[in-house]
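could you work out the structure for the sequence below:
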Amino acid sequence: MENNLYHLQYAMDTFYFLVCGALVMWMAAGFAMLEAGLVRSKNTTEILTKNIALYAIACIMYMVCGYAIMYDNSLLLSGIESVDVDAVMGDFASREDGFEGGSIYAGASDFFFQVVFVATAMSIVSGAVAERMKLWSFLLFAVVMTGFIYPMEGAWTWGGQSVFGMYTLSDLGFSDFAGSGIVHMAGAAAALAGVLLLGARKGKYGPNGQVNAIPGANLPLATLGTFILWMGWFGFNGGSVLKLGDVSNAASVAMVFLNTNAAAAGGVVAALVAARLLFGKADLTMALNGALAGLVAITAEPSTPTAFQATLIGAIGGVLVVFSILTLDKLKIDDPVGAISVHGVVGLFGLLVVPATNSGSSFSGQLIGALTIFVWVFVTSLIVWTILKAVAGIRVTEEEEYEGVDRSECGMEAYPEFTNTSK
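Alright, predicted model coming up:
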């Protein structure tokens, strides 16, 4: 009977991992819709091409080398071996705590869950460099980002490896439950490096310092993308519990879902109120970014706060993102979708607020961890972007930018006003 229960737990935890991974994969659709809605219509096809291509590249590069770097386990060379049932059952039997022990699940499910996180980090870069970057230069960067840059910082954090043999972040009290820093801030750091080299879109900033709004083409699509991301985040955070098949972990999963939702709600309301006070109007784009900011903020630790604390954390993230977007515009750092603010600034906040509810972490450890992630990703990304700029160029011509990168990069329009069928 006990042996059958262990089989059931293995199956349940593996299935839960796969379902949560599928939810995170669906976030790729959310990023695609959000970004397509926030860029101008003449750049829609190209941003969609970026999103589906970067997802495919992430899957391949993480299989080829990323997984091996991050967890010292080469999937490409050794594959996922057939399950040794006796070994799995023996592992369960050797534990004094039985079902309450660590996670045991199929190795393939672990890879699948990890690879969709890599794609999420790269998706963050896509929106920040939108409307003026060359498609193939972006995709070449995606190869390096998903195959090397992200896996290295992942190895130092979730992989438990020492940072260049100097220190181990976990020993310093660093904790990032589902990736506020490891995934989101890392993606924002790579995006910031690219944006600084790329420069702003033509017409975004005036000669006297004024900021000119460049509205997105499809706010219903952007709103749909936000709701898709909100839903996918339950897999992002919930799956990071890594286990479902016992009472305590099932309760933890439920709390993570509750807090994830609460933080997003807090972010929406706080961003909407902040926008109303600053602009005198209800700004939908700020509300959308507020939802995402709340989700990013709670991702570093969604299991230990109360629901009220999670709402408050999300609300602070929602206010932060509004002021961050305005500040970056004053600095003439052009980010069409607010990705650097949502994932970078609020990702840092999410890391630093962890010790408020999790006694197992320390503020100094969180700060050192955040600096390690940011410096590594920003510097290496800046090097790669610089090489790409020198060798292939990273920005389209002024004429191509004016006409829209859909035509120059993809040869088709997302919203053709008419189709000429005459011969």
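
only C-alpha atoms from now on, for both contacts and neighbour counts.
Noted.

for the helix or strand residue 116 falls within, buried residues please.
Counting by DSSP states H and E, the element that carries residue 116 is helix 107-128. With burial defined by 16 or more other Cα atoms under 10 Å, the residues of helix 107-128 counted as buried are 108-128.

to compare against the first, here's the next sequence to fold:
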Amino acid sequence: MNELIEVKYALDTFYFLVTGALVLWMAAGFAMLESGLVRAKNTTEILTKNVVLFAIACTMYLLVGYHIMYSSDAGGFLPSLGFLIGAEHSVDDVVASGGDVYYSARSDFFFQVVFVATAMSIVSGAVAERMKLWAFLLFAVVMTGFIYPIQGYWKWGGGFLDAAGFQDFAGSGVVHLCGATAALAGVLLLGARKGKYGKNGAIYAIPGSNLPLATLGTFILWLGWLGFNGGSELKLSDIGEANAVAQVFVNTNAAACGGVIAALVLAKLWFRKADLTMALNGALAGLVAITAEPLAPSALGATLIGAVGGLLVVCAIVTIDKLRVDDPVGAISVHGVVGIWGLLAVPLSNSDASFGAQLLGIVTIFAWTFIASLIVWAIIKAVMGLRVTEEEEYEGVDLAECGMEAYPEFIGSKK
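Here you go, the predicted model:
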């Protein structure tokens, strides 16, 4: 390499690593958001899930997932099986990033591995407060090692969806729809929390324990999302790419703002109250909506895309609840319903995208993830069960699964 290429290589590699670290920080956001939206008696267990699922995701992606996703034939349907990134790449390998500019293969792996953990984090909140910890972790092994990488190969690994023209810049479908669909399959087999639904269609709210923590989690996710979308530009080392990254950052933030405003206004008109949880989910919905194409829209266009996501998430949360599908944190609505909207919105600003290709991607990701996840969840249910006992659910899964409470000072001493 000449000196200029070496500088670009170092800059793009560093940018990849820093934005990957921002996405890693989203794990903290999911942990705080979910622990704030569940009851105090279930906090330790959901924190445990978020820490351990991250470790499982990174390990499984290292062992098999990365190879499945990025070492298979272009335009294909069946991925190649293999092990370890090190089997193909030495430490000083480089991979093309367009033209004669390169970045480290290890930085690419690091950036991709934190996306896998994000998809699995989506599942965590939807099955909260009644699923066995070890059943969840066993599913995480299969999800992060096989289910996610296979559909990821179809788009980002150059498989048949990519060949068909399916557009998904940073993962409204590959990450968010995939995670939400896996969650939906689990929730349908798991059932609702005790006391959530009554006779004659009655729905009972089960408030979260810590809204300040949920709000902090939302802001952490908001920050991390700049790396999620910004890093997906892949490089920064020339004027055009630097301007593109700046546009992605502006649009990502604008969409989140549009989602908050739209969700809060709709909640006020519908429920007569300024519902904080809807505003928080509105922010996340805006972020999910713009993730499929954060570069092509104008800043105002991104705001409107996010605003539609904010409206959709409020309607989806209410509708899914009426269908008696119990999702404590609204993950299926935020990442699934709005993920679909984000994918469908791509052709509105990107002339290279078509609604036909977007629909093909949506149907493919949903069908594969739902069927594969349903089979895995069903096997786990048959072998070890998915749900804690009714008594354990009443007492809280913190004690049943982890043997400790997150807020022990709230409990009076036992005599």
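
ok, average deviation of the helix holding residue 116 of structure 1 from structure 2?
By mean Cα distance after the TM-score superposition for structure 1, the fitted helix 107-128 of structure 1 averages 0.2 Å away from its aligned residues in structure 2.

in structure 2, what stretch matches that helix?
Using TM-score structural alignment, helix 107-128 of structure 1 corresponds to residues 105-126 of structure 2.

repeat for stretch 169-178 of structure 1
Going by TM-score structural alignment, stretch 169-178 of structure 1 sits over residues 161-170 in structure 2.

how long is that stretch end to end?
Start and end residues of stretch 161-170 of structure 2 are separated by 15 Å (Cα to Cα, to the nearest Å).

need the contact partners of that stretch.
Taking contacts as Cα atoms under 8 Å, 6 or more residues apart in numbering, the residues outside stretch 161-170 of structure 2 that touch it are 74-75, 154-156, 174, 228-229, 232, 291-294, 343, 346, 352-354, 357-358, 360-361.

quick check: closest non-adjacent residue to the residue most central in space within structure 2.
Closest to where the C-alpha atoms of structure 2 average out (Cα atoms, centre = their mean) is residue 119, at 3.8 Å. By the measure of Cα to Cα, 6 or more residues apart in numbering, the closest residue to residue 119 of structure 2 outside its immediate chain neighbours is residue 179, 4.6 Å from it.

the equivalent of residue 283 of structure 1 over in structure 2: how many residues sit nearby?
Using TM-score structural alignment as the criterion, the counterpart of residue 283 of structure 1 in structure 2 is residue 275. The burial metric for residue 275 of structure 2, expressed as a neighbour count using other Cα atoms under 10 Å, is 15.

for residue 275 of structure 2, give its distance to residue 282 of structure 2.
Separation of residue 275 of structure 2 from residue 282 of structure 2 (Cα to Cα): 11 Å.

give me the common contacts of the two.
Common neighbours of residue 275 of structure 2 and residue 282 are listed as residue 264 (criterion: Cα under 8 Å, 6+ apart).

ok, back up a step: buried sites along the match of stretch 169-178 of structure 1?
For stretch 161-170 of structure 2, burial by neighbour count (16+ other Cα under 10 Å) applies to 161-162, 164-170.

return the set of buried residues in the longest helix along structure 1.
Of all the segments assigned as helix in structure 1 under DSSP state H, the longest by residue count is helix 2-38. Neighbour-count burial for helix 2-38 of structure 1, with 16+ other Cα under 10 Å as criterion, is recorded at 6, 9-38.

tilt between that helix and helix 107-128?
Going by axes from the mean of the first three to the mean of the last three Cα atoms, to 10 degrees, helix 2-38 of structure 1 is angled at 10 degrees with respect to helix 107-128.

so how far does the following helix or strand past helix 2-38 of structure 1 sit from its counterpart in structure 2?
Elements were assigned by DSSP H and E; along the chain past helix 2-38 of structure 1, the next helix or strand is helix 44-61. Between helix 44-61 of structure 1 and its aligned partner residues in structure 2, the average distance after superposition works out to 0.2 Å, using mean Cα distance after the TM-score superposition for structure 1.

that's all I had, so thanks and see you.
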